[in-house]
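Asks: Make a model of this:
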Amino acid sequence: MKGASNSKPMRRHGGSGGARAIPAPGPVVLHIDDDPNDSELFRAAIQQAQLNFDLQSVNSGEHAIDYLNGSGQYQDRERYPLPSLILLDLKMPRANGLEVLKWIRTKCGSAKVPVVMLSGSELKDDMQSAYAHGADSYVIKPLGFAALVELVKSLNMAWLLPAAACRREAGLPRGA
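Replies: You can find the predicted model right below:
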């Protein structure tokens, strides 16, 4: 079910429910999805999994590009740090997930940030298109909350823990 558009990213630490004006500890995850319910479910799953993500959410491809460019309302990198992982919905109006992914891989300074494509589609063509445009992974959106909690845990193990270890070894800040 698609919700009303909100142009500001919803930033909450680990699903705590409170907006934050300062960076939360932990890796930054940018969730790009036009359905605000999906973002809220991700927050709840992060909290349930007891993980320390700084979840940033934007509701359109256009806002994702602005966020990653640090333009418009997203200029303040203290409030809107670059992500360590991008979760990208495939099916969105206007700029869809594939268009955003193509932009990330060709024009964005964050081209090396892992992108996990999220979709309700199990179509082979959608999966192949996502990988052809540079997705690092393609995940079918889970149907139940318990499965979403497990997905969040697996994203942490597969993408965030290894990246954090590499950043620590290189002496880089989070999200770099």
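Asks: contacts and neighbour counts: CA atoms only from here.
Replies: Will do.
Asks: and R94, how many residues sit next to it?
Replies: Residues near R94, counting by other CA atoms under 10 Å, number 10.
Asks: Now it: closest residue in space that isn't a chain neighbour?
Replies: Excluding the flanking residues, the one nearest R94 by CA to CA, 6 or more residues apart in numbering is G61, at 7.4 Å.
Asks: residues in contact with that neighbour?
Replies: Counting by CA atoms under 8 Å, 6 or more residues apart in numbering, G61 touches I32, M92, R94, A95, N96, G97, E99, V100.
Asks: Could you rerun that using 7 Å?
Replies: A95, N96, G97, V100 (CA atoms under 7 Å, 6 or more residues apart in numbering).
Asks: Could you let me know which of those residues ends up closest to L68?
Replies: V100 (10.5 Å; CA to CA).
Asks: returning to that earlier point: out of the contacts of G61, which is most surrounded?
Replies: Result: G97 is most packed of the contacts of G61 (other CA under 10 Å), 24 neighbours.
Asks: before we move on, back to that, okay, and which of the contacts of G61 map to helices?
Replies: Cross-referencing the contacts of G61 against helices under DSSP state H gives G97, V100.
Asks: please give me the structure for this one as well, since I'd like to look at both together:
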Amino acid sequence: MSPKVILLVEDNPDDEALALRAFAKNNIRNEVVVARDGSEALDYLFARKAYQGRDPAGLPQVVLLDLNLPKVSGLEVLRQIRADERTRLLPVVILTSSKEEQDIVEGYSLGANSYVRKPVNFDEFLAAARQLGLYWLLLNETPQRQPG
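Replies: Coordinates of the predicted model:
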């Protein structure tokens, strides 16, 4: 069985460091692949460009997706994930600082599995990371193989 990878799509270096620290403090030892913009996230998922040699069947256990990303927005990344047979069932958690109701509605409309606002303080972020890890990495069941 391959290790459960987390794809963290985050362009803010401070939020990236915070997430990685929170995972470590919660003993979430999964490999975390960081994509720093929407284009890089799609390249990783579909094994293109810098990720060309990666097996595209080896999908992450969960995608933690920021919305406000350079190059390709988080909502567009989600749209492309859901439009492709290989990735349409992939669990995607929107993890963002956006409090816009429209972002929540659009995220769920495009097929997000969950929408989590990034807590501002570290202790709250730590608790959120623990809950995300417990649910998405241990409790949640995903299909063994994606269709296609």
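Asks: To which residue of the second structure is the residue nearest to R94 of the first structure aligned?
Replies: In the second structure, the residue matched to G61 of the first structure (TM-score structural alignment) is G38.
Asks: ranges for the strands of the first structure?
Replies: Taking DSSP state E as the test, the strands found in the first structure are 10-13, 28-32, 54-58, 85-89, 115-119, 137-140.
Asks: what's the matching range in the second structure for the fourth one?
Replies: Translated: strand 85-89 of the first structure. Going by TM-score structural alignment, strand 85-89 of the first structure sits over residues 62-66 in the second structure.
Asks: what comes into contact with the matching stretch?
Replies: Here stretch 62-66 of the second structure makes contact (CA under 7 Å, 6+ apart) with 6-10, 74, 90-96, 136.
Asks: What of stretch 85-99 of the second structure?
Replies: With CA under 7 Å, 6+ apart as the criterion, stretch 85-99 of the second structure contacts 62-67, 81-82, 112-118, 146-148.
Asks: In ChimeraX, select just the buried ones from the residues you listed.
Replies: Here is the ChimeraX selection string for the buried members of the contacts of stretch 85-99 of the second structure, based on 16 or more other CA atoms under 10 Å:
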select :62,63,64,65,66,67,81,82,112,115,116,118
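Asks: So which residues of the first structure form helices?
Replies: Using DSSP H, helices in the first structure cover 36-48, 61-69, 97-107, 124-132, 145-155, 161-170.
Asks: out of those, nearest to D76 of the first structure?
Replies: Using CA to CA, the nearest of the helices of the first structure to D76 of the first structure is helix 61-69, at 9.7 Å.
Asks: how big's the offset between that closest one and the second structure?
Replies: Compared with the second structure after the fit, helix 61-69 of the first structure shows a mean deviation of 0.6 Å (mean CA distance after the TM-score superposition for the first structure).
Asks: quick one, that helix and strand 85-89 angle?
Replies: Using axes from the mean of the first three to the mean of the last three CA atoms, to 10 degrees, the inter-axis angle of helix 61-69 of the first structure relative to strand 85-89 is 170 degrees.
Asks: can you pull the buried residues of helix 61-69 of the first structure?
Replies: Buried residues in helix 61-69 of the first structure (16+ other CA under 10 Å): G61, H63, A64, I65, D66, Y67, L68, N69.
Asks: With distance to L55 of the first structure added, can I get those in TSV?
Replies: Converted to TSV, the buried residues of helix 61-69 of the first structure look like this (distance: CA to CA, whole Å):
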residue	distance to L55 of the first structure
G61	17
H63	15
A64	13
I65	17
D66	17
Y67	13
L68	14
N69	18
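Asks: Closest one of these to K124 of the first structure?
Replies: Nearest to K124 of the first structure among these: G61, at 22.8 Å, using CA to CA.
Asks: and that closest one, how far is that from F42 of the first structure?
Replies: 18 Å (CA to CA, to the nearest Å).
Asks: Enumerate every residue touching D55 of the second structure.
Replies: By CA under 7 Å, 6+ apart, D55 of the second structure lies in contact with A47.
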